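Asker: let me see the structure of the following:
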Amino acid sequence: MNISDELSKLHKANAGYLAVKSKSECLESTRVQIQKSILDHLENRKHRFVWLRGSPGTGKTAISMSVASALNKQGRLAASFFWDKNRQGEGLASIEHFPSTLARQLALFNAEYEGLLVSQLRQSPAL
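Answerer: Modelled structure (predicted):
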């Protein structure tokens, strides 16, 4: 069985930032400082994640979409997952497909990780 066959065993939700049409990036010239701050933070190899929090409707998703877009253009976006409670039945309204979706995206981003993941999948088919 080849690598693609192994990865296809993992459930995948269409939740990457490019696939989520119901969300949008920040309008041009808005939230520039917070986007820059997040991108600068991620420049440091020790900083792999950012926790963006705030009240509903304050633009967290738009900021996240903009940062994901910028990282993707730089070839640095390893994975993304955007929940959407309005898309029931697609795996975007719950955490169920989150781990496997990120695992697949990370495998496509990094060949070394892909090899490790496939090896693990072959040893533990229940994953």
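
Asker: CA atoms for contacts and neighbours, from now on please.
Answerer: OK.

Asker: tell me, what residue is most central in this protein?
Answerer: residue 80 (0.8 Å; CA atoms, centre = their mean).

Asker: you'd agree it is up against residue 16?
Answerer: Yes - between residue 80 and residue 16 there is a contact at 5.0 Å, judged by CA atoms under 8 Å.

Asker: and for residue 107, the neighbour number?
Answerer: 20 (other CA atoms under 10 Å).

Asker: now the element after the one helix or strand it maps to, going C-ward?
Answerer: According to DSSP states H and E, residue 107 maps onto helix 98-109. Where DSSP H and E defines the elements, the next helix or strand beyond helix 98-109 is helix 111-123.

Asker: show me what that next one is packed against.
Answerer: On a contact count with 3 or more CA pairs under 8 Å, 6 or more residues apart in numbering; DSSP states H and E, helix 111-123 meets helix 3-8, helix 98-109.

Asker: run the chain-centre distance for it.
Answerer: Relative to the chain's own centre, helix 111-123 is displaced by 19 Å; criterion: CA atoms, centre = their mean, to the nearest Å.

Asker: list the contacts of it.
Answerer: Applying CA atoms under 8 Å, 6 or more residues apart in numbering, the set of residues contacting helix 111-123 from outside is 3, 6, 7, 103, 106, 107, 108, 127.

Asker: let's see this one next, to set against the first:
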Amino acid sequence: MAQSNTPVPLPMNLSHSMLHNPTFIQHTQIIDQRLYIRGGERPGYARLLENVATAALHDSVHVVDPPKCHPNTRVAIMQCITDWTLGMNQKWSGKPILWLKGAAGAGKSAIARSVAERCSREGSLLGSFFFGAADSTRNHVEKLVATLSCQISLVLPEFRATVATLIDDDPLIFGRSIRTQFSTLIVRPLSAVLAKRSTTSSTMPCLIIIDGLDECSAVHSQ
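Answerer: Down below sits the predicted model:
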């Protein structure tokens, strides 16, 4: 029986190991405990998933009959937004933010959701967040950044590893300010991805849609 002071070995990668006579030979490095896989995911990425508001996605299964534009309606405005996303709209060229405004009931959310679906199909959508005043999971900003970051990690696999490491390095990130979360979970990993990409590579998805700011319960967060 092992004594109580027997050290517990670290988990090891056995993919390139063998037994030679009674001696165990390990050809790969011991896995850092911080990178230990839990349920198929790194701890940092698993924590990101725990802070996602799935009801805020443009195609969420939790939203019954979400507002969308009827076929062949709002064609001009949706085309303008799509052209702006791709840098093809001369009037709005170089503008990083597009604000869609109008009276209540004018169809802003319907346009935003329809654009999100179209851009998702065409590969230009990085992420979206649809606030909802009556839904406690998406009527505040606490899960905004994590939800966007998770979607980006699905579109850009190289982003995923970087953001997981940043969460491992700062386990308290989801309790920090929105500004700090945005810098850590979106700007820094996205900058790292862009720095590694060749200038001659194909255009990267660049559109992020945030809809319904007035449905965020805290005015200061709006």
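
Asker: quick one: the helix holding residue 107 of structure 1 to structure 2 mean distance?
Answerer: By mean CA distance after the TM-score superposition for structure 1, the fitted helix 98-109 of structure 1 averages 1.0 Å away from its aligned residues in structure 2.

Asker: residues in contact with the residue mapped onto residue 6 of structure 1 from structure 2?
Answerer: Superposed on structure 2 with TM-score structural alignment, residue 6 of structure 1 falls opposite residue 44. Contact analysis of residue 44 of structure 2 by CA under 8 Å, 6+ apart lists 163, 164, 165, 166, 167, 168, 171.

Asker: quick one: which of the residues you listed is nearest to residue 94 of structure 2?
Answerer: Residue 94 of structure 2 has its nearest neighbour among the contacts of residue 44 of structure 2 in residue 163, at 27.5 Å by CA to CA.

Asker: which residue in structure 1 lines up with the closest one?
Answerer: Aligned partner of residue 163 of structure 2 by TM-score structural alignment: residue 117.

Asker: now do the strands in structure 2.
Answerer: Remark: strands assigned in structure 2 by DSSP state E are 17-20, 23-26, 125-130, 207-211.

Asker: need the helices and strands packed on helix 111-123 of structure 1 in TSV (columns: distance to residue 54 of structure 1).
Answerer: Converted to TSV, those look like this (distance: least, CA to CA, whole Å):
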stretch	distance to residue 54 of structure 1
helix 3-8	35
helix 98-109	22
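
Asker: run a quick neighbour tally on residue 168 of structure 2.
Answerer: 18.

Asker: for residue 109 of structure 2, that is, sorry about that
Answerer: 22.

Asker: try residue 95 of structure 1
Answerer: 10.

Asker: what's the distance between it and residue 82 of structure 1?
Answerer: Counting by CA to CA, to the nearest Å, the gap from residue 95 of structure 1 to residue 82 of structure 1 is 11 Å.

Asker: do the same with residue 12 of structure 1
Answerer: Residue 12 of structure 1 is 13 Å from residue 82 of structure 1, by CA to CA.

Asker: so which of the strands of structure 2 is nearest residue 98 of structure 2?
Answerer: Checking the strands of structure 2 against residue 98 of structure 2 by CA to CA gives strand 207-211 as the closest, at 9.6 Å.

Asker: what range in structure 1 does the closest one sit on?
Answerer: Going by TM-score structural alignment: strand 207-211 of structure 2 matches no residues.

Asker: quick one: list the elements packing against that strand.
Answerer: Counting by 3+ CA pairs under 8 Å, 6+ apart, strand 207-211 of structure 2 packs on helix 108-122, strand 125-130.

Asker: mean per-residue distance, the shortest one versus structure 1.
Answerer: Taken against structure 1, strand 125-130 of structure 2 registers an average deviation of 0.9 Å after superposition, with mean CA distance after the TM-score superposition for structure 1.

Asker: what angle separates that strand from helix 108-122?
Answerer: Interaxial angle of strand 125-130 of structure 2 relative to helix 108-122 (axes from the mean of the first three to the mean of the last three CA atoms, to 10 degrees): 150 degrees.

Asker: just the angle between strand 125-130 of structure 2 and helix 144-155, please?
Answerer: Between strand 125-130 of structure 2 and helix 144-155, the angle comes out at 150 degrees (the same axes, to 10 degrees).

Asker: before we move on, back to that, buried deepest among the helices and strands packed on helix 111-123 of structure 1, which one?
Answerer: Among these, helix 98-109 has the highest mean neighbour count (mean count of other CA atoms under 10 Å), at a mean of 19.

Asker: got the contact list for that helix?
Answerer: Contacts for helix 98-109 of structure 1 (CA under 8 Å, 6+ apart): 7, 10-13, 15, 78-81, 91, 113-115, 117.
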